[in-house]
Structures are given as structure tokens and as C-alpha cells.
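A.B. asks: Okay, here's the prediction I keep looking at, along with the sequence it came from:
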Amino acid sequence: MPVHKAVVSASVGLHARPAAMFVRAVTETGLPVSIRKAGIQGVDARSLLEVMTADFPFGCEVELSVAEGALNGPVSHSGAEAALRMLARLLESQGAS
């Protein structure tokens, strides 16, 4: 299962606009991405409601992952890793949001 870590850099955390931008980017990958932080079970990163209610504040380290079963389709393991890297960069570049 591909996994990538990132730190939430948006000053408001993953709420409102930064969360919507992140969820939109996840949805565009076409992959079932999960996002989690220490102490909570992962949530569906394609769901704005789940992402916002999970409370990912500024400076929070998160783990992004794609279920192994999702890689049986047209997306390869390396393609999923590239998608997770892109999503991690998005989370880490939202400091001006």
C-alpha cells in the first residue's frame, strides 16, 4: 500500500478553502485516498465533510495512503506514489491560504 507523510501548512488547517482544494485534488486522482493523523482512524480524503470533521490543524503531520486493492486497475503502484507525493506537496504549500 503506497503511503506518504506530509505536514498541513495552511494556517487554518484543513478547513474551508484549503480542505476543498485538497479534496478536489484527491478526487481528480481517481484514487481512494485515505488521510489520517496520530490517534485517529483514516478518513476518506475524497469527502469534504470527513476531512473537515477529522480536524487536521496547522502543523499536523498526516499520512496519506491508497488501498492496495485500488491498484488492480489502470493505476500502477508508482502512479499511486506519484499522486500521493503531489497531494503531500499541495498540503505543504498551502501556507498562504
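C.D. replies: Nice, thanks for sending it over. Residues are numbered from 1 along each chain as shown.

A.B. asks: C-alpha from now on. contacts and neighbour counts both.
C.D. replies: Fine.

A.B. asks: Which parts of the chain are strands?
C.D. replies: Assigned by DSSP state E, the strands in the chain fall at 3-7, 33-36, 43-44, 61-66.

A.B. asks: who does the last one touch, helix- and strand-wise?
C.D. replies: On a contact count with 3 or more CA pairs under 8 Å, 6 or more residues apart in numbering; DSSP states H and E, strand 61-66 meets strand 3-7, strand 33-36, helix 77-92.

A.B. asks: before we go on, here's another structure to hold up against the first:
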Amino acid sequence: MPQRTVTVASKVGLHARPAALVAKTAAAQAVPVTIARNGGTPVPAGSVLNLMTLGAGHGDEVVLSAEGEGAQEALDAVAELIASDLDGSD
């Protein structure tokens, strides 16, 4: 099962707006994507509530996993968002 470790770039972590953007992208993928804080239990990444309850803050590492055809592309899409500053506070 492909996995990717990503550092959360948003200053507010995976909360509010960043969580909504990541969940929307994860839900749109061809395969289910899961996310876990380093060492934690994986949860579906397509749920805003799941992302917010992870408690992943700025600088924390999360592990993304996906399985099936298109898993690498799904991980790429979700990892790119998590590694971006999604705060929208330019």
C-alpha cells in the first residue's frame, strides 16, 4: 500500500479552511485516502470532521495511505495540499 509522509504547512494546521480543502480533494480521488498523525490510527481523509479531530498542527507530520489503481496520483494530490499554506491569509 503506497504511503506518503507530509508535513502540515498551514499555520492553523488541519483545521477549518485547510481541512475543508483537503477533505474535498481526498473525497474526489478515484481511491479512498486515509490519514494518520505519526503513529496514530488512520482515518478517512475525505471527512472534514476526521481531519479536524486528528489535531494535526503546523509542522506536524501526517501519513497518507491509499490502495488501488490511481493510489499514487491520489496521494500526490492530497499531499500537495497538506504541504501548502492553505490559510488564505495573504
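C.D. replies: That came in fine, so what should we check first? Small disclaimer: the values here were computed from a predicted structure and weren't measured.

A.B. asks: Any idea what the TM-score is?
C.D. replies: TM-score for the superposed chains, counting by TM-score structural alignment, normalised by the length of structure 2: 0.88, backed by 88 aligned residues with a CA RMSD of 1.4 Å.

A.B. asks: still on that earlier bit, for the helices and strands packed on strand 61-66 of structure 1, give me a markdown table that also has mean neighbour count.
C.D. replies: Conversion of those to a markdown table gives the following (neighbours: other CA atoms under 10 Å):
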| stretch | mean neighbour count |
| --- | --- |
| strand 3-7 | 18 |
| strand 33-36 | 22 |
| helix 77-92 | 18 |
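
A.B. asks: Generate CSV for those, with distance to residue 53 of structure 1 as supplementary columns.
C.D. replies: Shown next, in CSV, are those (distance: least, CA to CA, whole Å):
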stretch, distance to residue 53 of structure 1
strand 3-7, 18
strand 33-36, 12
helix 77-92, 17
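
A.B. asks: nearest to residue 43 of structure 1, of the ones you listed?
C.D. replies: strand 33-36 (5.4 Å; CA to CA).

A.B. asks: mean offset of the closest one relative to structure 2 (after superposition)
C.D. replies: With mean CA distance after the TM-score superposition for structure 1, strand 33-36 of structure 1 departs from structure 2 by a mean of 0.6 Å once superposed.

A.B. asks: coming back round to it: mind checking which of the strands of structure 1 is nearest residue 88 of structure 1?
C.D. replies: Evaluated over the strands of structure 1, closeness to residue 88 of structure 1 peaks at strand 3-7, with 5.2 Å, by CA to CA.
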